[in-house]
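**Q** Sequence first, then the predicted structure:
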Amino acid sequence: MKEFINEELNYEPSNLASFDFKKLQGDKKFGSQGFWFYCDDTKLARAIYCVLWQEKLVVNCVSELIKDKTYRGDTLNSLNTLFGKYGAKVEKILTNIQDYSEKDRFKNKVKGFNKIYHTIGNFAILPNNEIEDIRITVREEGEYKEKLKPTTINRYRGNKSSKLHDYFDQFLIVLEKWYYYSDEISDDWKKLLDGNKELFPKNFDYFREILFLNSYFGAGGKNCRELTKGYPSALGPPTFEKAENYIREKTQIINQRAEIMIENIEKRLK
């Protein structure tokens, strides 16, 4: 962490808030050790997780975050569900917009969100135990089928069978219900979360606090804000209005989290 801040951020930790982790692709020192590159699982991201959550959530960062991956980095607010990979669905969202200046303005907003999407304020860690026999949607011979397969919380969140379409606020609603033993969640979600039970804090309020998730909740940390209620799955584009709302609300949350995370990083590095 200190080396990166000194070498790449001109000795200023606050510059980390806007740093796009995609820039680390191919970087042997701060990027990825393996063949696959994930912004939320780079060496730098793991170092940040250790600084922020060692002892609060993880005990041994080397084994739990790096070697055994009991916990793993997760990108919270999705880009691809609404806008498609590389913005493939943007033109469909703009179908009914005739004003070219309005189209350009929106495209620039999506580009801006694409940069924010892979910044520290959109990262956290979640338990990463792989649980057997979870019903997930797979594609075989051109068709989508549900099969019992092993998966993790991170992967299942974005799978069609989870019914969450990778929306993080929807996951928090499921998680809160699981904490309070509600029968309103699916058997697969219950099985997956039960299989990671020992890796979660004992109560939901502490989980929300230590991962800096208060922006997703109403006053006093109560009632998760259903920011994506009524939003489409990955198969369909949202309305123009919903797409703009998503960018505005998620950008605000990401920036708020980044500010708090930087404050905590600076305290820990002193």
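**A** Done, it's in. Residues are numbered from 1 along each chain as shown.

**Q** C-alpha only now, for contacts and for neighbours.
**A** OK.

**Q** my guess is residue 232 is in a strand, correct?
**A** No: counting by DSSP: H, G, I helix; E, B strand; the rest coil, one finds residue 232 to be coil, located in no strand.

**Q** give me the number of residues near it?
**A** Residue neighbour count, defined by other Cα atoms under 10 Å, stands at 16 for residue 232.

**Q** any idea how far residue 145 is from it?
**A** Computed as Cα to Cα, to the nearest Å, the residue 232 to residue 145 distance reads 20 Å.

**Q** Could you do residue 132 as well?
**A** Computed as Cα to Cα, the residue 132 to residue 145 distance reads 17 Å.

**Q** residues of stretch 12-29 that come out buried?
**A** By neighbour count, and taking 16 or more other Cα atoms under 10 Å as the criterion, the buried residues in stretch 12-29 are 13-14, 16-17, 19-22, 24.

**Q** Looking at those residues, spot the one nearest residue 117.
**A** Nearest to residue 117 among these, counting by Cα to Cα, is residue 20 at 8.1 Å.

**Q** what's near enough to touch that closest one?
**A** 115-116, 118-119 (Cα atoms under 8 Å, 6 or more residues apart in numbering).

**Q** As CSV, the buried residues of stretch 12-29 with distance to residue 159 would be great.
**A** Putting the buried residues of stretch 12-29 into CSV (distance: Cα to Cα, whole Å) gives the following:
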residue, distance to residue 159
13, 35
14, 35
16, 31
17, 29
19, 28
20, 26
21, 24
22, 23
24, 27
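
**Q** and the comparison structure, right after this:
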Amino acid sequence: MKKLTLSLALFFFCTPLILSSSAAPDPEALRLLRQFVAEELNGNLQALADYDLATLEGHPLYGAPGRTFDTDDCNLARAIYALLYTDAMPGLSLATLGTGRPYRGDTMNSFHTLLGRPIADQPGRFAGLERHQPSDDLRARALKFHSAYHTIGNFVPLPNRSVHRATLNTYRGTHPAWLDAFPEFLTQLRLALLNDPQADSFLAELVTENANAFSAFRGPNGLAKFAERLDMQDYLDPRTGLPLPHYSPAAHFKSPSRDAYLAAVETYLATAPDLIQRRARRMITRLQPLLGPVAGGL
């Protein structure tokens, strides 16, 4: 088992960048996920929906050995992307996933922008939320979401080629108007894919830089196809194909009033966890036939 763990860890860290695709499941990704389900989930793939990937920090196989840990870019997340989305965009594979590579995992519904970072000496408290005197109930829901937002239903691989060191991941997260709100990002991405005159000019540059990845998603139905391939159907209106305004951009450092901020938090915590769970179930349904039965306790 130690030899298997070491060889898989070295594969994830040392594999050279090779653009390739295959309809068959990646054997290394499949082996890693099967081992994870056996060891960490006792053979129950359904439990993956609620598994907090932040707990994998420091793990020699499923974490990020030899590099900085990030939940949406850890080895387990990469394996799942490679199994589910290798046909979603050209060349997406284990070898092309990661920082500095053509694709990288991203967190769809974020935490820190709206709720702030954990307060070191106050477990269960978050700096942004505490600035607005929340109720204990809201604190408890925020704490629960702090685990939920690190689950697989909240992670997606995105094209990662950069312009002036900015990527889709970093640009959507730092845009002063979008405030890392995923529905707003999809709205803006749709305009860029359509070459709409109202599209954000820098986002349009990023789409052009990642032209190979986005080639199948140009045109009127492009965003709907993009969402379907990445299990994001719940983010679009099925009748129109337009992004649903599940929640609006908001930030703990940019709210006009306490009431407005707390209302935004209420909406977010009532919406984002359900979106994450529904997508996780969809992903697991597609993973199940790839894995087959997995015995626990390997």
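**A** Perfect, I can see it now. Everything quoted here is computed from the prediction, not taken from an experiment.

**Q** Now the buried members of the contacts of residue 20 of the first structure.
**A** Listed as buried from the contacts of residue 20 of the first structure are 116, 118-119; burial here means 16+ other Cα under 10 Å.

**Q** the helices in the stretch 51-200 of the second structure, which residues?
**A** Shown for the stretch 51-200 of the second structure, the helices assigned by DSSP state H, counting those that start in this stretch span residues 75-85, 112-115, 127-130, 136-148, 168-174, 182-193.

**Q** tell me, how many neighbours does residue 194 of the second structure end up with?
**A** Residue 194 of the second structure: 18 surrounding residues under other Cα under 10 Å.

**Q** Actually, residue 144 of the first structure.
**A** Other residues near residue 144 of the first structure come to 12 when the count uses other Cα under 10 Å.

**Q** Next, the contact list for the most centrally placed residue in the first structure, please.
**A** Here the mean C-alpha position of the first structure is nearest to the C-alpha of residue 76 (Cα atoms, centre = their mean), at a distance of 1.5 Å. With contacts defined as Cα under 8 Å, 6+ apart, residue 76 of the first structure is in contact with 122-124, 167-168.

**Q** which one among the residues you listed gets closest to residue 53 of the first structure?
**A** Distance from residue 53 of the first structure was checked for each of these by Cα to Cα. The minimum falls on residue 124, at 9.6 Å.

**Q** Pretty sure that closest one sits against residue 211.
**A** Yes: with contact defined as Cα atoms under 8 Å, residue 124 of the first structure counts as touching residue 211 (6.7 Å).

**Q** rewinding a little: could you point out which of the contacts of residue 76 of the first structure is nearest to residue 5 of the first structure?
**A** Taking Cα to Cα as the measure, residue 123 is the one of the contacts of residue 76 of the first structure closest to residue 5 of the first structure, at 17.9 Å.

**Q** Mind telling me what that closest one corresponds to in the second structure?
**A** In the second structure, the position corresponding to residue 123 of the first structure is occupied by residue 155, as judged by TM-score structural alignment.

**Q** Residue 104 is in contact with that match, correct?
**A** No: in this structure residue 155 of the second structure lies outside contact range of residue 104 using Cα under 8 Å: 10.0 Å.

**Q** Please say which position in the second structure residue 232 of the first structure maps to.
**A** For residue 232 of the first structure, the aligned position in the second structure is occupied by residue 250, per TM-score structural alignment.

**Q** what packs against the helix of greatest length in the second structure?
**A** When secondary structure is assigned using DSSP state H, the longest helix within the second structure turns out to be helix 258-291. The elements that helix 258-291 of the second structure packs onto, with contact taken as 3 or more Cα pairs under 8 Å, 6 or more residues apart in numbering; DSSP states H and E, are helix 27-40, helix 75-85, helix 136-148.

**Q** so of those, which one's packed in deepest?
**A** helix 75-85 (a mean of 25; mean count of other Cα atoms under 10 Å).

**Q** Once you drop chain neighbours, what's closest to the aligned partner of residue 107 of the second structure in the first structure?
**A** Applying TM-score structural alignment, one finds that residue 107 of the second structure aligns to residue 75 in the first structure. Taking Cα to Cα, 6 or more residues apart in numbering as the measure, residue 75 of the first structure lies nearest to residue 123, with 4.8 Å between them; neighbours along the chain are not counted.

**Q** just residue 106 of the first structure next, same as before
**A** Of all residues not flanking residue 106 of the first structure in the chain, residue 244 sits nearest, at 7.8 Å (Cα to Cα, 6+ apart).

**Q** That neighbour -> the second structure?
**A** Mapped onto the second structure by TM-score structural alignment, residue 244 of the first structure lines up with residue 266.
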